[in-house]
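Asker: quick one: sequence plus predicted model below, questions after.
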Amino acid sequence: MEVKINKEIRNYTESMFFGLSLRQCIFSVLALGVAVGIFFGLRSHLGTETVSWVCVLGAAPFAMMGFVTYHGMTAEQFVWAWIKSEILMPKHLTFRPTNIYHEAVRPLFENPKKEAMKRA
């Protein structure tokens, strides 16, 4: 008997339903609900093929949110971090280079006569 163990323990997810975690199940059901809502809402206005594509496009973001992780963050954590960094607390970063060597020898260039007199 072989027991499968993840190399990284933080990657472990408990399977709940059809091999999906609770989070993945919730977002899958949410995506299904959105697709059904779009279908029944638009089937009288658009053709069947068009409605099916709109259903897929409408459900895809919700289905994706259950499965995607980025830098160890879930999709909603990533979206919240992006909103905070880009909208709520934007920062204007400027780069000002400094030449440490030039700063160290600046007194030699500013007062060359004093240095020459000290040596003599």
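Answerer: Good, I have the coordinates.

Asker: going forward, measure contacts between C-alpha atoms and count neighbours the same way
Answerer: OK.

Asker: and stretch 6-21, which residues are buried?
Answerer: Residues of stretch 6-21 classed as buried: L20 (neighbour count, 16 or more other C-alpha atoms under 10 Å).

Asker: which residue packs closest to S52, ignoring adjacent ones?
Answerer: Spatial nearest neighbour of S52, chain neighbours left out: F39 (7.1 Å); criterion: C-alpha to C-alpha, 6 or more residues apart in numbering.

Asker: here's the one I want to compare it with:
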Amino acid sequence: MEIKINKEIRNYTESMYFGLSLRQFIFSILACIFAVGFYFIFRPYFGLGTLSWLCILSASPFAVLGFITYNGMHAEQFIWVWIKSEILMPRQIKFESSNLYWECLKQTNKQKKEVTKHDKNTNNYE
């Protein structure tokens, strides 16, 4: 007997029906309902080839919502984060490099110029 154990315990999902998690099972049922409903509604208007593609397209959003995770987030969580970051709170990030050596060099050159300028001014008055 072999028991599969995930390396990361947070990745564990419990299989409920047909080896699917409850979330995947519910979204699979919704995808099937939409595809069948779409078939019966548009059967008089389209041929079988076109109608089958339309059924697949109508069921695909539910399949995506049920099965896809990205960075540990389910699809609707990822969509909400994307909307917030790109639409509600867009920002432009400007990169400016900083070179500590160059800054110190400029500062010492500036100090040297001030010292020489100060020395010239004091020599003229004496």
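Answerer: Right, received. Where do you want to start? Remember, predicted model here, so these are calculated numbers, not experimental data.

Asker: ok, the residue nearest to S52 of structure 1 - contacts?
Answerer: 51-52, 55 (C-alpha atoms under 8 Å, 6 or more residues apart in numbering).

Asker: for the residues you listed, which one is nearest G33 of structure 1?
Answerer: Set against G33 of structure 1, the nearest of the contacts of F39 of structure 1 by C-alpha to C-alpha is C55 (10.1 Å).

Asker: quick check: chain neighbours aside, which residue is closest to that closest one?
Answerer: Nearest to C55 of structure 1 is A35, by C-alpha to C-alpha, 6+ apart, at 4.7 Å.

Asker: ranges for the strands of structure 2?
Answerer: For structure 2, strands defined by DSSP state E occupy the ranges 69-70, 73-74.

Asker: which one of those strands is the most hemmed in?
Answerer: strand 73-74 (a mean of 14; mean count of other C-alpha atoms under 10 Å).

Asker: in this structure A31 of structure 2 contacts L57, no?
Answerer: No: applying C-alpha atoms under 8 Å as the test, A31 of structure 2 and L57 come out as separate, 9.9 Å apart.
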